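1. Everything below, folded, please.
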Amino acid sequence: MRFTAVITKEGKWYIAHCVELGVVSQGRTIEEAQANLKEAVELYIESFGREDLPESSCEVILYPFEVAI
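-> Reported below is the predicted structural model:
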């Protein structure tokens, strides 16, 4: 199955978030955060089963923007 991940950096940690499932993990490097998120998603699927998984057919668009304050 294919999912979408968003990774942000907070302090010394990279936080990885699976958009479709709401699963979150972290790591000290991007690669570690990716590996930890993959493991967390696999455990999520094992725990809740494949029947309740959302369709991963959405398109995710990320873009930077500025707001005047």
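2. use CA for all of it now, contacts and neighbours both
-> Will do.
3. Confirm for me that I15 is in contact with I7.
-> Yes. Using Cα atoms under 8 Å, I15 is in contact with I7, at 5.4 Å.
4. Also this sequence, please, to line up against the first:
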Amino acid sequence: MLLTAVLLPATEGGLTAFNPETGTTTQGATVEETLANLRETTTLYLEELPLVASERPLLTTFEVEVRG
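-> Prediction:
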């Protein structure tokens, strides 16, 4: 099953990862470690709450104006 991973720098160092299809999150020191942790977390989640097959999500970006 191919899923999406969104990785962001963590304020305390390392990375935070989020899988939008399941809502699982985790962290790690490197990209490789973070993805491995997300894979494990998501696998455990899917053992309890399987996903119904669906089309791939649309991942895009957008801008907002920050007033200040």
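5. For the most centrally placed residue in structure 2, which three-state class applies?
-> Centroid-nearest residue in structure 2, with Cα atoms, centre = their mean: F18, separated by 2.0 Å. What DSSP: H, G, I helix; E, B strand; the rest coil gives for F18 of structure 2 is strand.
6. Now check it against structure 1: what is it aligned to?
-> When structure 1 is aligned by TM-score structural alignment, F18 of structure 2 is paired with H17.
7. count of neighbours near the nearest residue to that match once chain neighbours are set aside?
-> Spatial nearest neighbour of H17 of structure 1, excluding adjacent residues (Cα to Cα, 6 or more residues apart in numbering): V24 at 4.4 Å. V24 of structure 1 has 19 neighbouring residues, counting by other Cα atoms under 10 Å.
8. Over to E32 of structure 2?
-> 10.
9. Please apply the same query to W13 of structure 1.
-> Count around W13 of structure 1 with other Cα under 10 Å applied: 15.
10. Just to check, it is in contact with G27?
-> Yes. Taking contacts as Cα under 8 Å, W13 of structure 1 lies within contact range of G27: 5.7 Å.
11. Okay, and R39 of structure 2 sits in which element?
-> Using DSSP states H and E, R39 of structure 2 maps to helix 31-48.
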